[in-house]
Every structure is written in C-alpha cells, then in structure tokens.
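Colleague: Just to be clear, the model below is a prediction. Sequence and coordinates:
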Amino acid sequence: MTADPPFFNQLYDLLVARKTSSPETSYVARLHRQGIDKILQKVGEEAVETILAAKNGEVQSMIHETADLWFHTLVMLAHLNLHPDRIVDELIRRHRAAGRDEGEGIA
C-alpha cells in the first residue's frame, strides 16, 4: 500500500468538520474544545512515543505511533486552520532549493 495524498486532504477536511461536532461523541471535537494546549500536549506525547519505538527498533509500534503522531499533527493544523498543502508546498520548495542551498534544502 502506498501513501495517498488525497486521503490526507479528506482526513483534514473531516478534522475541520469535527470542530462543530459534539464533544460527547467525537474525540476530535473534545480535543478542539479543550484547545490548542491539549492538542499540543497530544502531539508531544505521540512524538515521544514515536521516538521510543524507533529507538527500540519496534517496527509495528513505529507504524502505530507515527500514525498517531501524524493524526494529532493534522488535528493541530485543523485547529489552527492551516491546510496540510501549505506544509507540502514548503517541502517542495526546500526540495527544489536543495541544489542551490545545501543548508536549507532536502538532499
């Protein structure tokens, strides 16, 4: 199975829509209601769990924790009304700059 960029856009749109859902029935709505500090706490927790899984070489755990990290990062972006396409655009810009400026480019 390969990555499906349209899936990320669909997931982002769903996460934005969850802002107005009931916090009693939606985990994402609860996160939005609790605010940016709670969302950032979750991103941080998932980042640490991803790092630990990688350090321990636990492939299945790395997959699971990275999915959690990406999910909560998308929740953060949705909360801030920052579309993931802007992040992709920045990665593309850096990739194109790689040949011109090794300091900021992606090899």
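Modeller: Yes, it's here. Numbers count the residues shown, from 1 in each chain.
Colleague: going forward, measure contacts and count neighbours with C-alpha atoms only.
Modeller: Will do.
Colleague: Which other helices and strands does the host helix or strand of residue 93 contact?
Modeller: Taking DSSP states H and E as the definition, residue 93 sits inside helix 84-97. Counting contacts by 3 or more Cα pairs under 8 Å, 6 or more residues apart in numbering; DSSP states H and E, helix 84-97 is packed against helix 5-17.
Colleague: The helix it packs on: what's the following helix or strand?
Modeller: Counting by DSSP H and E, the element after helix 5-17 in chain order, helix or strand, is helix 27-34.
Colleague: in that following helix, what counts as buried?
Modeller: Under the neighbour-count criterion of 16 or more other Cα atoms under 10 Å, helix 27-34 has 28, 29, 30, 31, 32, 33 buried.
Colleague: dropping in the other structure now:
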Amino acid sequence: MTKKPSIKTPVKAPSKASTKAAPKSSPKKAAPAKKSVKAKEILEDTLSQSADETVLDRLYQVVLSRKGTDPSLSHSARLLSRGTYKVAQKFGEEAVECLIEAVAGRKDLLVGESADVLYHLIVLWVDAGVAPEDVWAELRRREGTSGIAEKASRPKENLSKKG
C-alpha cells in the first residue's frame, strides 16, 4: 500500500508542472506522447512475442545451451542429465497439472502451468533433438487445414496397426 501513494505522488507532480508551463509543455507533450506510443508498441510487441515462436525460440536456445553443463547449476541441465524417461515423465506431470487447473477453472494458475508445460516440452525437444523450426514448419503446413482434413490425410498404416 505504501507503494501506491508514492507512485501517485510523482504522477501528480509532473502533471502540475506541465499545466503551469503550457507553452513549454507542448513540445514536451509531443515527446511523452511518442514515448507512450512507443511504450505501448513495445508492450504490444512483447505481448505478441509471447504468442509467437520468438520467445519459445529464445527459451529453446537457453535450454540447448544448458545441455551437458553442470546439473548443480541449471535446472535444465539437471533434467537433461537424468535421461529421456525422466524428461518425459516431468513433461507429463506438468501437463496433468495444467489440465487440473483448466478443469478447476483457475485461469491464473492455468497460465503458470501452461508456461511450465511449454518449458518442459522444450526440454523434451532438446533431449530428442527436435528443433523448434521443425515444429513451426509443421504448424505452418497444417495452417488453414481443418483438423478433420489433417487427420484424414495422415497415413492409414498407423491406424491399421492398432486394429
């Protein structure tokens, strides 16, 4: 609560100064407006990056850089050093936790668990030698195709082996 009043106080002070010096603040208003537009654009870029592959590509590079490093210094290195079974097991655990939060309707917790799932999926990719660009290419290939049509286009031999 003490932070809110301290935040409000500096905000009020500049606005009083800008109303006292109207001619001088006109050029200054243009600059802050540009800054706020730029800040808004940066925020929008940051938010859009969270939905595109760049943030995941960066995370992939970090996890990849941890492969083979000291497991006591990096969680990613520790996971990768434990082998594919443990990496896959951890991914599965995180996926189940994500599902639990979704079913419970706890959106805020679902967001966090979703981030955990994506991180552990990337650890699984690194372990398996899968590059993000391969996944992005597959998603682009499927884009604009209905799920029903995409499933129908899969080789039939996979289905016949089950029966």
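Modeller: In hand now; what should we look at? Predicted model, so just to flag it, every value in this text is computed and none were measured.
Colleague: TM-score of the superposition?
Modeller: Remark: TM-score between the superposed chains equals 0.87 [TM-score structural alignment, normalised by the length of structure 1]; 103 aligned residues with a Cα RMSD of 1.6 Å.
Colleague: center of structure 2 - which residue?
Modeller: residue 50 (4.3 Å; Cα atoms, centre = their mean).
Colleague: Skip the chain neighbours and tell me the closest residue to that one.
Modeller: residue 56 (8.0 Å; Cα to Cα, 6 or more residues apart in numbering).
Colleague: Contact partners for residue 121 of structure 2?
Modeller: By Cα atoms under 8 Å, 6 or more residues apart in numbering, the contact set of residue 121 of structure 2 is residue 91.
Colleague: meant to ask about residue 13 of structure 1
Modeller: Residues in contact with residue 13 of structure 1, defined by Cα under 8 Å, 6+ apart, are residue 78.
Colleague: now residue 102 of structure 2
Modeller: Contacts of residue 102 of structure 2 by Cα under 8 Å, 6+ apart are residue 110.
Colleague: What residue in structure 1 is paired with it?
Modeller: Aligned counterpart of residue 102 of structure 2 in structure 1: residue 54 (TM-score structural alignment).
Colleague: ditto for residue 120 of structure 2
Modeller: Using TM-score structural alignment, the partner of residue 120 of structure 2 in structure 1 is residue 72.
Colleague: Next: residue 76 of structure 2.
Modeller: With TM-score structural alignment as the criterion, residue 76 of structure 2 matches residue 28.
Colleague: What sits closest to that match if chain neighbours are left out?
Modeller: Excluding its sequence neighbours, the residue lying closest to residue 28 of structure 1 (Cα to Cα, 6+ apart) is residue 18, at 6.2 Å.
Colleague: Assess the claim that that neighbour and residue 25 are in contact.
Modeller: No. Using Cα atoms under 8 Å as the test, residue 18 of structure 1 is too far from residue 25 to be in contact (10.2 Å).
Colleague: buried set for stretch 33-42 of structure 1?
Modeller: 33, 39, 40, 42.
Colleague: Of the residues you listed, just say which sits nearest to residue 59 of structure 1.
Modeller: Residue 59 of structure 1 lies nearest to residue 42 out of the buried residues of stretch 33-42 of structure 1, by Cα to Cα, at 21.3 Å.
Colleague: got a list of what that closest one touches?
Modeller: So residue 42 of structure 1 contacts residue 72 (Cα under 8 Å, 6+ apart).
Colleague: who does whichever strand or helix holds residue 8 of structure 2 touch, helix- and strand-wise?
Modeller: Here residue 8 of structure 2 sits within helix 3-20, counting by DSSP H and E. If you count contacts as 3+ Cα pairs under 8 Å, 6+ apart, helix 3-20 of structure 2 packs onto helix 22-50.
Colleague: Pull out the buried positions in the helix it packs on.
Modeller: Across helix 22-50 of structure 2, burial judged by 16+ other Cα under 10 Å covers residue 25.
Colleague: Repeat that for stretch 42-51 of structure 1.
Modeller: Buried residues in stretch 42-51 of structure 1 (16+ other Cα under 10 Å): 42, 43, 46, 47, 49, 50.
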